[in-house]
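1. pasting a predicted model and its sequence here:
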Amino acid sequence: MSEDTGQGRGTTRRDYLRYGSVVATGGLLAGCAGQSEGNTTPTEETTEQTDTETEETETETSTPEASYSVELSPVGEVTLDEPPTNVFTHFPWFPDMASALGQGDTINNLWWDGTVAGLEYFTAGFDEFEIEWADKAGEYGFAKEQLYELDSDLHLVDPAWVTSQDNWTRSDIDEIANNVGPWLGNYYSSYRASPPEEWAEGYEYYSLWELFDRVATLYGERERYEALTSVHDDLLGTIEDGLPPESERPTVAYISISTDLSAIYLLRLNAPGYWNSHTRPLGAVNAFGDAQISGPFKQVDMEALLEADPDVILALWTVTETFDFGALKQNLEDDPVGSELAAVQNNRVYPQGTRWQGPLMNLFQLEMTAKELYPEQFGAWPEYTDGDLYPEFAADEQLFDHQRVEEIINGDI
């Protein structure tokens, strides 16, 4: 797949949901309505009735029952007879997708309320945008009983990841799919990790926008998806056209760091996977070169950071009210090792949102990071102060049309 340049009861609880198979939707047989008997000439009234009934029958015949079907590894094919109205999610990129499609009110659960704060920050300039799942955040992980209670039409979670959690087996996955609703998700595309062994054979990888494609189809929101994809494609084109030669690009340390500098975690910058869908297209130079990261991140210390001595530091998860970005910068300036960093001396320590992005955050984070890394090409990123909202760039300073995105979300396509 491409990257951004991306067991149980005998019958299901819902007759309109099918998991792992296609619902056959044939046309209705049309009868011969309004035929006259013998040589009797029909009256004007019966002729009008006949025409009406024939028109209705033809309409029914030519318009088969709708079906919403997608294929996604590792679940295979998932088909719904109608768009879902009650949807379970766990990781943040799916609620973002639902909101982008104007379907945020369908989300009944997610983990990590930091997603709400992040999306609030990036969409601050939208006048009519509401995060309808803002009060749905819960605990990390979930139990089978919880899924029965929520009674969801669709579970936007990778079942392969679910079976890596305590008290979940493959048979539990099948039970929920049969008795409640199907699964759809692909977690291990996030950083191209290996899935659990029992799921490994045939496991495929997708970009963020390929995953969004499947979700949009099940929601019956192809128009919104295609409109947003057009914006995304144009943004990638703008970035590609504006990038300086590789020899002129900055070295970058992409990290998660605590305010007091006691914990520093190195993150991938240009690796495949949708966690990097806002940094990879920018093609900056990884200050840590080919440093191997076996999991989602790798812990390093200040000395290792100084040895790499990046031109730019991107600090993840710092545009929320719970993080004191000003204190972080001050602590770096006061630290005997941190103060020697070129990025600190040149005031090129920048805030970031989250890797756990859906399409909305991805658009804004592409713009944000482009301005942080390449101010001469894309316009400078303004100084960030705790509690600031996403900057209100003038139309000619925006790398994508913000208003157009809000219009698409609101259905003006």
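-> On my side now, so go ahead.
2. C-alpha from now on. contacts and neighbour counts both.
-> Noted.
3. relative to G138, how far out is L360?
-> According to C-alpha to C-alpha, to the nearest Å, L360 and G138 sit 22 Å apart.
4. which one's more surrounded, those two?
-> L360 (23 against 13; other C-alpha atoms under 10 Å).
5. next one: that one from Q345, what distance?
-> 33 Å.
6. give the contact list for V215.
-> With contact set as C-alpha atoms under 8 Å, 6 or more residues apart in numbering, V215 has these partners: M97.
7. A helix includes it, no?
-> Yes. The assignment for V215 is a helix, going by DSSP: H, G, I helix; E, B strand; the rest coil.
8. tell me the SS of the closest residue to Y254 other than its chain neighbours?
-> Computed as C-alpha to C-alpha, 6 or more residues apart in numbering, the closest residue to Y254 that is not its neighbour in sequence is L314, at 4.9 Å. Of the three states, L314 takes strand according to three-state DSSP.
9. ok, now E77?
-> E77 carries the three-state label strand when classified by three-state DSSP.
10. who are the packing partners of the helix or strand harbouring M97?
-> Assigned by DSSP states H and E, M97 falls within helix 93-100. If you count contacts as 3 or more C-alpha pairs under 8 Å, 6 or more residues apart in numbering; DSSP states H and E, helix 93-100 packs onto strand 107-111, helix 359-373.
11. so which elements touch the helix or strand following the first one?
-> Per DSSP H and E, strand 107-111 leads on to helix 114-122 as the next helix or strand towards the C-terminus. In terms of contacts (3+ C-alpha pairs under 8 Å, 6+ apart), helix 114-122 is packed against helix 359-373.
12. report the angle between the helix it packs on and helix 93-100.
-> 100 degrees (axes from the mean of the first three to the mean of the last three C-alpha atoms, to 10 degrees).
13. which helices and strands does the helix or strand just after helix 359-373 pack with?
-> Once the chain leaves helix 359-373, the next helix or strand it forms, by DSSP H and E, is helix 375-378. Judged by 3+ C-alpha pairs under 8 Å, 6+ apart, helix 375-378 is in contact with helix 359-373.
14. returning to what we had before: tell me how far the residue nearest to Y254 lies from F122.
-> L314 sits 17 Å away from F122, going by C-alpha to C-alpha.
15. neighbour count: these two, which is higher?
-> L314 (25 against 21).
16. in this structure the more buried one contacts I255, no?
-> Yes. Look at L314 against I255 with C-alpha atoms under 8 Å: they come within range, at 6.2 Å.
17. okay, now the one to match up with it:
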Amino acid sequence: MTVTADLNARTTELDQGHVFHSWSAQGGLALLPIAGGQGSRVWDHSGRSYLDFSSQLVNVNIGHQHPAVVAAIQEQAATLATIGPATANLTRGVAAQRIAARAPEGFNKVFFTNGGADAIENAIRMARLHTGRDKVVSTYRSYHGNTGGAIVATGDWRRIPNEYARAHVHVFGPYLYRSEFWATTPEQESERALQHLRRVIESEGPASVAAILLETIPGTAGVLMPPPGYLAGARALADEFGIMLILDEVMAGFGRTGEWLALDAFGVVPDLIAFAKGVNSGYVPVGGVIISDPIARTFDDRVFPGGLTYSGHPLAAASIVASMDAMESEGIVTHAKQVGADVIGPGLATLADKHPVVGEVRGTGVFWAIELVADPTTREPLSAALMGRAKGELVSRGVLPFIADNRIHVVPPCVVTEDEVAEAMVAYDEVLTLLDEEL
């Protein structure tokens, strides 16, 4: 056995022997060993390379091993590796300033967390304390994280074995391809989904509802692009009933949609914005809440009853500053928008026209989903077995996919090149051809 092959085997041995993995039955797991990465590619210890069209968990927006971000972390580690949150730290302050500058007008404060789930937890806490109300309304097709309240706010199957938090209510959000409202146009879907949201709020008692919590663009649930007027309508309902609107930008923010924040494309201003993932591409764990000025003022003379040991950790803060500065100076957000509009979108549309197994493609920037169906007429979702085969076939062709339910999510780093997209499209085409043949 060669040294490199031995390292692959040793990595697998240690992983299977000692690492307990999320969302998995542990027996028989055989995960891909990854040794390094650069840009949109990763490789194992033998040097076999893969195009990372998952961005890991849709978080490596700036790509793997961006030199400016790595250097900033190294420099901060040499200066001050850690400091508690009950101090003022220059790097933390600059990171907060950079983030607030990308938010809508009237957002000047940032509360840092360890990741996206606890960003949601603290956004909910702030909304409850600010309003004096308890209930949180979120959608069934959503994912907000794995901590106590965030997982119950989540709408998918992962909520069900974890329902320990109180006062969470769910509604159906818009999803025209599988409309719950018998809609035939985006406008109908938006109008009817908003009426459904209104009736649930009215039925729950508007004076009991603290927040409407929405992913600006639901990500894990299928890159569900909100139809015209939906987010604005949710904002209007929140205003009508004195409810706070929380937008979850954990997956969609910081370049993923070709905007700094996904909400920028919709002209909607929430009360609280949760972020994580793309703000520093996951190089150091971090997340946070961008707080509107009225909510921030609630805690000028009132103690905010929340905190984290690593809130505003200096290594995370340094990675945020370097990542946001590089994204601006290198035009990375603009590139994400362009490559989505000119390359990824048209490429996926071509695949949809060619392959009966493709029910719909949708997305923006570097945030897309291919929805696969066993029958294009009934729209029956493709089976888990065939989705598993699709995943294996893509990996064998050197593409790391993000697979969720009956969908292949096309979510490369924002720095992906046109040639890399073309390479991935060849792999998608070949695998979709195999699936067509199966059906």
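-> On my side now, so go ahead. The structure presented is a predicted model; accordingly, all values stated were derived computationally and were not measured.
18. got a TM-score for the pair?
-> The pair, once superposed, lands on a TM-score of 0.31 when counted by TM-score structural alignment, normalised by the length of structure 1; 207 aligned residues with a C-alpha RMSD of 6.7 Å.
19. mind putting the helices and strands packed on helix 93-100 of structure 1 in a markdown table, distance to F88 of structure 1 included?
-> Listed next are those as a markdown table, based on distance: least, C-alpha to C-alpha, whole Å:
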| stretch | distance to F88 of structure 1 |
| --- | --- |
| strand 107-111 | 5 |
| helix 359-373 | 18 |
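20. out of those, flag the one nearest W199 of structure 1.
-> strand 107-111 (23.7 Å; C-alpha to C-alpha).
21. just checking, what packs against the helix or strand harbouring A123 of structure 2?
-> Assessed by DSSP H and E, A123 of structure 2 sits inside helix 116-131. Identification of packing neighbours for helix 116-131 of structure 2 by 3+ C-alpha pairs under 8 Å, 6+ apart yields helix 148-153, strand 209-215, strand 244-248, strand 272-275, strand 287-292, helix 293-298.
22. can you tell me which of these is packed in deepest?
-> Sort these by mean neighbour count, taking mean count of other C-alpha atoms under 10 Å, and strand 272-275 sits at the top with a mean of 30.
23. just checking, what packs against that strand?
-> Counting by 3+ C-alpha pairs under 8 Å, 6+ apart, strand 272-275 of structure 2 packs on helix 116-131, strand 244-248, strand 287-292.
24. so which of the ones you listed comes closest to G388 of structure 2?
-> helix 116-131 (27.4 Å).
25. and the following helix or strand past the closest one, what's buried?
-> Next along the chain after helix 116-131 of structure 2, taking DSSP H and E as the criterion, comes strand 135-139. The neighbour-count check on strand 135-139 of structure 2 (16 or more other C-alpha atoms under 10 Å) flags 135-139 as buried.
26. the residues you listed into CSV, with extra columns for distance to V58 of structure 2?
-> What follows is the buried residues of strand 135-139 of structure 2, written out as CSV (distance: C-alpha to C-alpha, whole Å):
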residue, distance to V58 of structure 2
K135, 29
V136, 26
V137, 25
S138, 21
T139, 20
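27. list just the nearest of those to A336 of structure 2.
-> T139 (27.6 Å).
28. still on that earlier bit, who are the contact partners of the residue nearest to Y254 of structure 1?
-> 252-255, 349-352.
29. among the residues you listed, which one has the most neighbours?
-> With neighbours taken as other C-alpha under 10 Å, the top of the contacts of L314 of structure 1 is A253, carrying 27 neighbours.
30. measure the closest residue to that residue other than its chain neighbours to W199 of structure 1 for me?
-> Closest residue to A253 of structure 1 apart from its sequence neighbours, by C-alpha to C-alpha, 6+ apart: I313 at 4.9 Å. Using C-alpha to C-alpha, one obtains 37 Å as the distance from I313 of structure 1 to W199 of structure 1.
31. likewise for Y19 of structure 1?
-> 17 Å.
32. who has more neighbours out of those two?
-> Ranked by neighbour count (other C-alpha under 10 Å), Y19 of structure 1 and W199 place Y19 first, with 22 against 17.
33. wait, the more buried one touches V78, no?
-> Yes. Counting by C-alpha under 8 Å, V78 is a contact partner of Y19 of structure 1 at 5.1 Å.
34. can you give me the strands for the stretch 101-250 of structure 1?
-> 107-111, 137-138, 154-156 (DSSP state E, counting those that start in this stretch).
35. redo those as JSON lines? Include distance to K298 of structure 1.
-> Output for those, formatted as JSON lines (distance: least, C-alpha to C-alpha, whole Å):
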{"stretch": "strand 107-111", "distance to K298 of structure 1": "23"}
{"stretch": "strand 137-138", "distance to K298 of structure 1": "27"}
{"stretch": "strand 154-156", "distance to K298 of structure 1": "28"}
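36. distance-wise, check the nearest residue in space to K329 of structure 1 that is not next to it in sequence relative to A370 of structure 1.
-> Setting aside the residues directly before and after it, K329 of structure 1 is nearest to V349 in space (C-alpha to C-alpha, 6+ apart), at 7.3 Å. Per C-alpha to C-alpha, V349 of structure 1 is found 14 Å from A370 of structure 1.
37. E376 of structure 1 too?
-> On the measure of C-alpha to C-alpha, E376 of structure 1 and A370 of structure 1 end up 10 Å apart.
38. for those two, indicate the residue with more neighbours.
-> Per other C-alpha under 10 Å, whichever of E376 of structure 1 and A370 has more neighbours is A370, with 26 against 12.
39. surely the more buried one touches I239?
-> Yes. If you go by C-alpha under 8 Å, A370 of structure 1 and I239 touch, sitting 7.4 Å apart.
40. tell me the helix or strand right after the helix or strand encompassing A72 of structure 2.
-> A72 of structure 2 is located in helix 67-79, with elements delineated by DSSP H and E. The element immediately downstream of helix 67-79 of structure 2 (helix or strand, assigned by DSSP H and E) is helix 90-101.
41. any idea of the angle that next one forms with strand 287-292?
-> Using the same axes, to 10 degrees: helix 90-101 of structure 2 against strand 287-292 is 60 degrees.
42. burial count for Y219 of structure 1?
-> 18.
43. and the gap between it and W209 of structure 1?
-> Applying C-alpha to C-alpha to Y219 of structure 1 and W209 of structure 1 gives a distance of 15 Å.
44. then D172 of structure 1?
-> Distance, D172 of structure 1 to W209 of structure 1, using C-alpha to C-alpha: 29 Å.
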